[in-house]
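Trainee: Okay, sequence plus prediction incoming.
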Amino acid sequence: MEPEYVAKAQTLLARDTKQVPDFWLNKYRQEASKNWDKFYKRNQTRFFKDRHWVQREFEELQRSGSGQQVKLLEVGCGVGNFAFPLLEANPELFIYACDFSSRAVDLVKANPLYTTDRCRAFVCDLTQDDLPGLVCQIDLDAGSATATVDIISMIFVLSAVPPEKMAAALHNIYNALRPGGRVLFRDYGLYDAAQLRFKPGCKLEDNFYVRQDGTMAFYFSTERTEALFKEAGFETVSLEYVFRKTTNVKEGLDVDRVFVQAKFEKPVNTLLAEE
């Protein structure tokens, strides 16, 4: 990041010293699922755009031509903006799609493109549920008690998890991934314009905020991201900030978006360590 931009962002954030009281902090965390259900009840499938860009950014999602099926687990699937364009573009993929919100999963299943021949959706709390076990339960062809997948996508998902629960979520994801498999990650970066727009009284803790609708968002540095995945046992394949300048037509402003994009791999020698 440019030093001038970082300095300006740090100055803005330093002015925000008012944090949410503990009562409301606990309430937001306890009602996270309910707040996301309300979000999808209000917005249905209209809020997010289809993520056609993911194949350009992650070559692992492109069709290989081998004809071999690749099993992908999308955590935080929302209403299918990642899954459905990808299923149409790559016939080699089978996608397990899970989300914290039962309403979001219902909207995925109601989509005319949803077919259990290519996709199976289910509700899951990444921080508590047995993710490999849930995948196994819905996989009609699973031959073992613990199912693993080839790829896991985490696109704007970990930011919605309270910081104290992130390690549990990544541990669960690690166990659901086969050795040699990869996690494809993209999320909000530190000093993103959305972080700088929060008004005083929205900060839950450093770099962690609550939106007006009760949903929460964390803003990552590359260092924090790498440390979390390393602690969970992953190796870093690539990790970088992605900068995008977008235009807010309503306000007539150019907006600086900052994201963290990365690939992490589960070591192949995990098999030896577990034997």
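Mentor: Structure received. Residues are numbered from 1 along each chain as shown.
Trainee: CA only for contacts and neighbour counts going forward, please
Mentor: Fine.
Trainee: so how far is Asp99 from the spatially most central residue of the chain?
Mentor: For the chain, Val157 is the residue whose C-alpha lies nearest the centre (C-alpha atoms, centre = their mean; 2.3 Å). Using C-alpha to C-alpha, to the nearest Å, one gets 9 Å for the distance from Val157 to Asp99.
Trainee: For these two, list the residues in contact with both.
Mentor: The contact sets of Val157 and Asp99 overlap at Val75, Gly76 (C-alpha atoms under 8 Å, 6 or more residues apart in numbering).
Trainee: so what does the helix or strand harbouring Ala167 touch, helix or strand wise?
Mentor: In this assignment (DSSP states H and E), Ala167 forms part of helix 166-176. Counting contacts by 3 or more C-alpha pairs under 8 Å, 6 or more residues apart in numbering; DSSP states H and E, helix 166-176 is packed against helix 131-138, helix 222-231.
Trainee: Take this one as well and set it beside the first:
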Amino acid sequence: MPDVDRPRAWLLTVDGAPQSYVDLDDPTDLEFEYLRRLAHVVDVAADPGAPVDILHLGGGAFTLPRYAAVTRPASRQTVIEADSGLIALVEECLPLPSGADIRVHAADARHWLERTEPASVDLLIADVFTGSRVPAQLTSVEYARAAARALRPGGVYAANLADTAPFPFLRSQLAAASEVFRHLCLIAEPSVLRGRRFGNTVLVASDAELPVAALARRTAADTFPARVEHGASLGRLAAGARPVHDGAAEDSPEPPDGAFSVG
């Protein structure tokens, strides 16, 4: 018999930073704006409702896999999360949707990616943070090449990143992705792009042309509207940036106090 006193919506925080919000009754209810933007990428990655093979680097409370399981039934999803304790907690308290093909592995994201069968994934989503920082091993050209190798032709890579003006980290990520992928775009709130605050951005990349117009329509309709930068405007943002390689890669910058705090 279900526990009627157990909450149906959960907010997961790690060291005071919000990691995931899950509504067990409605997996399409996405509280965090960056997750809504990643969900928009899921929405436009293929024909509506069509199943896709998704590799998630970073699990949290499996919010996005739950969303994809509902919006793209029959999709095959693999989630890589380094924190085995977090996996156990989430599986105990937040059961995955019945019948969803979601396989969860406690493993290092870079190591798993490098062992992924080439051309086996339609959509690769990277949302890996150690505390509040993207680990260095997921910021290099070599990492981007491993991501591209795992994707099928026309497959899409999306990454949650965080930075603030003058965007040294973000610009290096654009440069690294440009070394590997033919097409890029960036989703971000105008206040972040103008350097008014530290915040999340979503980098989207592919060897095929991206559905920029469809992404722009969706992000503009959000509660906190975002812009989709591409082409010349994205080139101006990344101008002069140099890609980083494994030997020189660093974690993303430490966010200022309170940047991602709850309440």
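Mentor: Great, that's in hand. Owing to the predicted nature of the structure, the values given are computational and were not obtained by experimental measurement.
Trainee: The helix holding Ala167 of structure 1 vs structure 2, average distance?
Mentor: Following the fit onto structure 2, the mean deviation recorded for helix 166-176 of structure 1 is 2.6 Å by mean C-alpha distance after the TM-score superposition for structure 1.
Trainee: neighbouring contacts of stretch 108-119 of structure 2?
Mentor: 57-58, 80-82, 137-138, 143, 146-147, 149-153.
Trainee: what about that stretch, start to end distance?
Mentor: Its start and end residues considered, stretch 108-119 of structure 2 measures 20 Å (C-alpha to C-alpha).
Trainee: how about it: buried residues?
Mentor: By neighbour count on 16 or more other C-alpha atoms under 10 Å, the buried set for stretch 108-119 of structure 2 is Ala109, Arg110, Leu113, Glu114, Thr116.
Trainee: if I look at the last one, how far off is Asp47 of structure 2?
Mentor: Separation of Thr116 of structure 2 from Asp47 of structure 2 (C-alpha to C-alpha) stands at 25 Å.
Trainee: hang on, the earlier thing: contacting residues for the nearest residue to the residue nearest to the centre of structure 1 once chain neighbours are set aside?
Mentor: In space, and not counting its chain neighbours, Val157 of structure 1 is closest to Gly76: 5.6 Å by C-alpha to C-alpha, 6 or more residues apart in numbering. Counting by C-alpha under 8 Å, 6+ apart, Gly76 of structure 1 touches Ala97, Cys98, Asp99, Phe100, Met154, Ile155, Phe156, Val157.
Trainee: Gly76 of structure 1 maps to what in structure 2?
Mentor: In structure 2, the residue equivalent to Gly76 of structure 1 is Gly58, according to TM-score structural alignment.
Trainee: Please, where are all the helices along structure 1?
Mentor: With DSSP state H as the criterion, structure 1 has helices at 3-14, 22-30, 32-43, 54-57, 83-89, 102-110, 131-138, 166-176, 193-196, 222-231, 270-274.
Trainee: In a markdown table, list the ones you listed along with distance to Leu253 of structure 1.
Mentor: Shown next, in a markdown table, are those (distance: least, C-alpha to C-alpha, whole Å):
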| stretch | distance to Leu253 of structure 1 |
| --- | --- |
| helix 3-14 | 16 |
| helix 22-30 | 31 |
| helix 32-43 | 25 |
| helix 54-57 | 26 |
| helix 83-89 | 30 |
| helix 102-110 | 32 |
| helix 131-138 | 42 |
| helix 166-176 | 34 |
| helix 193-196 | 11 |
| helix 222-231 | 27 |
| helix 270-274 | 49 |
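Trainee: Compare these and report which one is nearest to Leu184 of structure 1.
Mentor: With C-alpha to C-alpha as the criterion, Leu184 of structure 1 lies closest to helix 54-57 of the helices of structure 1, at 9.5 Å.
Trainee: Just the buried residues of the closest one, please?
Mentor: Neighbour count says helix 54-57 of structure 1 has Val54, Gln55 buried, by 16+ other C-alpha under 10 Å.
Trainee: Touching that helix from outside, list them.
Mentor: Leu61, Gln62, Phe82, Leu86.
Trainee: how close does the third one sit to Phe156 of structure 1?
Mentor: What it means is Phe82 of structure 1. 11 Å.
Trainee: quick one, which of the two is more surrounded?
Mentor: For Phe82 of structure 1 and Phe156, the more surrounded residue by other C-alpha atoms under 10 Å is Phe82, and the numbers stand at 22 against 18.
Trainee: got a list of what that one touches?
Mentor: Asp50, Arg51, His52, Val54 are the contacts of Phe82 of structure 1 under C-alpha under 8 Å, 6+ apart.
Trainee: Tell me which of those you also see in structure 2.
Mentor: On the basis of both residues aligned by TM-score structural alignment, their matches' C-alpha atoms under 8 Å, what survives of the contacts of Phe82 of structure 1 in structure 2 is Val54.
Trainee: out of the contacts of Phe82 of structure 1, who's nearest Leu107 of structure 1?
Mentor: Nearest to Leu107 of structure 1 among the contacts of Phe82 of structure 1 is Asp50, at 14.5 Å by C-alpha to C-alpha.
Trainee: Correct me if wrong: the closest one contacts Leu86.
Mentor: No: between Asp50 of structure 1 and Leu86 there is no contact under C-alpha atoms under 8 Å: 9.5 Å.
Trainee: thinking again about what came up before, mind checking the helices and strands packed on helix 166-176 of structure 1 for the one nearest to Tyr114 of structure 1?
Mentor: Across these, closest to Tyr114 of structure 1 is helix 131-138 (C-alpha to C-alpha), at 14.9 Å.
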